[in-house]
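Fold the following, please.
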Amino acid sequence: MDALNQAIAQISDVLWNSVLLFLLVGTGVYFSVRTRFVQVRKFKTAWNRVFGGFSLKGKKAGKDGMTSFQALATAIAAQVGTGNIAGCATALVSGGPGAIFWMWLAAFFGMATIYGEAYLAQISKRRDESGEVIGGPVYYITHAFKGTFGKALAGFFAVAVILALGFMGNMVQSNSISDAFYTAFSVPKWVMGVIVAVLAAFIFIGGISRIASFTEKVVPVMAALYLVGALVVILINIQHVPSAIASIFICAFRPDAVFGAAAGITVRKAMRYGVARGLFSNEAGMGSTPHAHAIADVENPEDQGEVAMIGVFIDTFVVLTMTALVILSSGVLEEMMSTGVKGTPVAQAAFRTGLKGFGPAFVAICLLFFAFSTIVGWYFFARQNVQYLFGKKAVVPFSLIVVVFVFLGSLLKVDLVWNLSDLFNGLMVIPNLMALIVLAGTVAKAAKGEKVEF
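The predicted structure follows:
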């Protein structure tokens, strides 16, 4: 078992830290050029589109799908997760402050990629046997690649999503919750497991309507709560903020200027950890969030493409950046780098500098919101693919199995499960990017305002 775990970890490491970095960033650059930098040209329009009609209580989602904001909230629910806290902390410890610069760069290009994903998901969506709107990358993959090959590629993608997000990924999220609450409040892990599983079951059983209602209310509240807490810590450590910001840019190109050569941080490491953790956090190009954007009930498909860009912006340029500034201004980074501590404990130590004894508890509470909302979002994405492969009759059994996995994940941190989650997360990216590149011309036309027949 140890040999299998090590082999999977090595494959995953190669996949994420070399192959996918070039593919994901390369696709982002390609889409930026093809769309004439849609993320810049249409940013103001996209921002106004999202927040112009902002509401915590939109219309009830039904057979025609969700509102545009509900779809965005569901996407952000999946995007803003443990990666914004634990992932950011790990990138800083492993890659230094310069990692944040490379996160920003990857997210900038990723905004063009996610525009394409959301647009293609919109124009390829369809209705199931009951008349309910359904969509996701499987449908534009089968359009990009006709015949048996297209169906096989879409099937591979669907299986990878179900395993990576629905099962193993949600075990990882529930484990993060139980760990954080055990550390902060000494709550037994099985107790948190029961609470999270029951809450998940309640939302899952309510279907798309309850998922949309949950995300549109919880996502803005959880983001506001975290940003207020982070802002308090940043203001307390305000004298260190200018040097923290400067270190991000200096260490992106000259890490030794801040930490010295002895720290072992290189430009390559800053790029590797920044880009990898950034893409894993905002999910641009991964093929996950298009499941939510596909069922947005909008007048023009390109409108949802613009809305999707704001999801990446909020995830990386707002939430993740606030975490980085908290850690960098707190002064805990060098100690954590010397001791090798990574993940959530780094963020908890940073928040402790401003919020004192409440710091670790605050991070645990935010992690509950972040990780649980990710469970809901990832369940929904996997559910769409279960329905694609097996029909609507398989949704209820699948939901019950996911609830069991959520409970088990809270009790156990099995390295094999974590590594398998990373591996299948990587594997699902490949067919999605293949289809995106083939259909880039269609996206380019939409970005220019041309009407496209699909």
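
Every contact and neighbour count from this point should use C-alpha atoms.
Fine.

what about the helices in the stretch 301-450 of the chain?
301-312, 321-330, 333-339, 344-355, 358-390, 395-411, 415-438, 440-447 (DSSP state H, counting those that start in this stretch).

Which one, of those, ends up nearest to residue 277?
Evaluated over those, closeness to residue 277 peaks at helix 415-438, with 11.6 Å, by CA to CA.

so the closest one versus helix 395-411, what angle?
130 degrees (axes from the mean of the first three to the mean of the last three CA atoms, to 10 degrees).

Does anything pack onto helix 415-438? Which helices or strands?
Here helix 415-438 touches helix 2-14, helix 20-34, helix 137-144, helix 147-161, helix 170-185, going by 3 or more CA pairs under 8 Å, 6 or more residues apart in numbering; DSSP states H and E.

Identify, out of the helices of the stretch 301-450 of the chain, the most deeply packed stretch.
Between the helices of the stretch 301-450 of the chain, helix 301-312 has the highest mean count of neighbours, a mean of 27, where neighbours are mean count of other CA atoms under 10 Å.

Proceed likewise with the subsequent sequence, for comparison:
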Amino acid sequence: MIDKVLGTINDFMYTYLLIFLLAGAGVYFTVRTRFVQLRRIGDVPAILKEKSQNEQGEKSVSSFQALMISTASRVGTGNIAGIATALAAGGPGAVFWMWLMAVIGGASAFVESTLAQIYKVKDGSSFRGGPSYYIEQALHSRKWGVVFSLTLIACFAYGFNGLQAYNISSALPYYIQNYSNTVWPAVVGGILAGLTALVIFGGVHRIGFITSVIVPVMALGYIAIGFYMALKNFSQLPSVFMMILKNAFNVDAIAGGFAGSAVVLGIKRGLFSNEAGMGSAPNASASAQVSHPAKQGLVQVLSVFIDTLVICSTTAVILLVSGVQGGKGVLDGIPFVQAAFQTGMGEWGIHFITVAIFFFAFSSLIGNYYYAESNIRFIRNSKIVVNIFRFTCLGAIFLGAQADFSTVWNLADILMGCMAMINIVAIVFLSDTAVKTLEDYEHQRMQGKDPVFHSKDVGIEHTDCWK
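The predicted structure is shown next:
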């Protein structure tokens, strides 16, 4: 009964609301910023090389570390299990809609992360910020800031982290017979909760260090395997891309059930994977020490592109060239990916994907937790409250490892949708501020300067860190 209700809400939100809101906002920001996600992407390598320190000369979170925290959350099992789920239910055409939403969504990612930098606040030697902060300071509504924080906390600390734990757990039935009826799901949940506790009680700098090491290594390893499988099946690649394009515009399939079509599933799984416009990555963006807010906005565009155009595409190619047929309720999620790897690489392929799933999901657990803690502190910055919250997060991870497939996906989708709707409305209202900040950045670049931001020069008020 619960699963049926969640499924109905999920289908309604994405079919009638979020598709138009996400796509419309992405196009609007793309036009207003004159395709900033493509024009200025070349600036990012130099930005990432910049070293960061606070006013006292102490090291703070760098632009690169903030990128890795956000990418750790984006690059998770959604890039593997999420793509498998979309292909199993919506067909190959879903991949095209993921690509399109990543390109369009890059502009949304720029706007939300630039705003997070503008309206960030000082927290000791670190910074905090995100949608709740720019809703309160720029739109003068603490009430809606708190509402957004509550939806993000529910989504990331409980929905997404429960889902990440489930995805790790779902990779183990291959090794353990009758897995779900044994004690092993609880053991896996306990191990994951314990490992997460070791990191989250260490603070943001430890989170930044862990993610800046794990994310690049695991992503490059996974891409290398995908590249190998693509070369091994090189002759199939033209037909694979033709299949993606053909199915993306399959009018009969869309008319037969729009809620389960490639369009809806591609956008839904794309949003889950790259989070552009959702309001999550700005929490990481705000933590970085940069000389101009637009710099971190551009860095987050790169994160979206890495997530979807590189890593999600890697998973899609692996699944499609394998010849394994996935199907909703038949061969779905992680088992679908394991079967594809076994076909392409033999027995050790299954072991590789199991290890990859663990590292992808674990880095996401850490990145997701960071977002949630930042919003807990927005509501009430109390050490006691934060510590109690940490234990509830560990409980969600423990229970998630023992959850049901459709329930965890539906719950995560609904919570993600609630977040996205609040954030998109906010950043549309604040788009003038983001555009003025971009113009200031580009004006200084044209003068040959390394852009430095002063809020009064742009006519922006209520900024704690840029006066």
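
What value does the TM-score take for this pair?
The TM-score (TM-score structural alignment, normalised by the length of structure 1) is 0.90; 437 aligned residues with a CA RMSD of 2.6 Å.

hmm, back to that, how about the helices and strands packed on helix 415-438 of structure 1 in CSV, adding mean neighbour count?
Shown next, in CSV, are these (neighbours: other CA atoms under 10 Å):
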stretch, mean neighbour count
helix 2-14, 14
helix 20-34, 20
helix 137-144, 24
helix 147-161, 19
helix 170-185, 23
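
mind putting the ones you listed in JSON lines, distance to residue 313 of structure 1 included?
Formatted as JSON lines, those follow (distance: least, CA to CA, whole Å):
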{"stretch": "helix 2-14", "distance to residue 313 of structure 1": "26"}
{"stretch": "helix 20-34", "distance to residue 313 of structure 1": "14"}
{"stretch": "helix 137-144", "distance to residue 313 of structure 1": "22"}
{"stretch": "helix 147-161", "distance to residue 313 of structure 1": "24"}
{"stretch": "helix 170-185", "distance to residue 313 of structure 1": "22"}
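
Out of the ones you listed, which gets nearest to residue 109 of structure 1?
Short answer: helix 20-34, nearest of those by CA to CA, at 4.5 Å.

who wins for proximity to residue 311 of structure 1 among the helices and strands packed on helix 415-438 of structure 1?
helix 20-34 (15.3 Å).

what's the matching range in structure 2 for the closest one?
Under the alignment (TM-score structural alignment), helix 20-34 of structure 1 falls on residues 18-32 in structure 2.

hmm, back to that, between the helices of the stretch 301-450 of structure 1, which one is closest to residue 34 of structure 1.
Among those, helix 440-447 comes nearest to residue 34 of structure 1, with 5.5 Å by CA to CA.

mean deviation of the closest one from structure 2?
Following the fit onto structure 2, the mean deviation recorded for helix 440-447 of structure 1 is 1.4 Å by mean CA distance after the TM-score superposition for structure 1.

quick check: that helix aligns to which part of structure 2?
Counting by TM-score structural alignment, helix 440-447 of structure 1 lines up with residues 431-438 of structure 2.

Kindly report the same for stretch 307-325 of structure 1.
Taking TM-score structural alignment, stretch 307-325 of structure 1 hits residues 299-317 over in structure 2.

Also stretch 159-179 of structure 1?
Aligned using TM-score structural alignment, stretch 159-179 of structure 1 spans residues 150-170 in structure 2.

distance between the matching stretch and the chain's centre?
Distance, stretch centre to chain centre, for stretch 150-170 of structure 2: 12 Å (CA atoms, centre = their mean, to the nearest Å).

Straight-line length of it, end to end?
Counting by CA to CA, to the nearest Å, you get 28 Å between the two ends of stretch 150-170 of structure 2.

Residue 198 of structure 1: how many residues sit nearby?
Using other CA atoms under 10 Å, residue 198 of structure 1 is surrounded by 16 other residues.

ok so, going back, just so I know, which of the helices and strands packed on helix 415-438 of structure 1 lies nearest residue 76 of structure 1?
Closest approach to residue 76 of structure 1 among these is made by helix 170-185 (15.2 Å; CA to CA).

contacts for the closest one?
The contact list for helix 170-185 of structure 1 (CA atoms under 8 Å, 6 or more residues apart in numbering) reads 82, 187-190, 192-193, 196, 344, 360-361, 363-365, 367-368, 371-372, 374-375, 378-379, 402, 405-413, 417-418.

One more pass at 7 Å, please.
187-189, 192-193, 360-361, 364, 367-368, 371, 375, 405-406, 408-413, 418 (CA atoms under 7 Å, 6 or more residues apart in numbering).

how much space between the closest residue to residue 10 of structure 2 other than its chain neighbours and residue 14 of structure 2?
Nearest residue to residue 10 of structure 2, sequence neighbours excluded (CA to CA, 6 or more residues apart in numbering): residue 414, at 5.6 Å. From residue 414 of structure 2 over to residue 14 of structure 2 the distance is 9 Å, taken as CA to CA.

From residue 114 of structure 1, how far out is the equivalent of residue 287 of structure 2 over in structure 1?
Per TM-score structural alignment, the equivalent position to residue 287 of structure 2 in structure 1 is residue 295. Remark: distance between residue 295 of structure 1 and residue 114 of structure 1 (CA to CA) = 15 Å.

hmm, back to that, so what would you say the end-to-end distance of the match of stretch 307-325 of structure 1 is?
End to end - CA to CA - stretch 299-317 of structure 2 spans 26 Å.

centre of the chain versus that stretch, how much separation?
Offset of stretch 299-317 of structure 2 from its chain centre (CA atoms, centre = their mean): 10 Å.

what's in contact with that stretch?
Residues from elsewhere that reach stretch 299-317 of structure 2, judged by CA under 7 Å, 6+ apart: 37, 44, 67, 71, 74-75, 79-80, 83, 99, 102, 106, 109-110, 113, 223, 226, 230, 273-274, 276.

just checking, which of the residues you listed belong to strands?
In strands, judged by DSSP state E, none of the contacts of stretch 299-317 of structure 2 are found.

hang on, the earlier thing: closest to residue 394 of structure 1 out of the helices and strands packed on helix 415-438 of structure 1?
Of these, the one closest to residue 394 of structure 1 (CA to CA) turns out to be helix 147-161, at 13.9 Å.

Hey, what's the angle from that closest one to helix 137-144? Just curious.
Using the same axes, to 10 degrees: helix 147-161 of structure 1 against helix 137-144 is 160 degrees.
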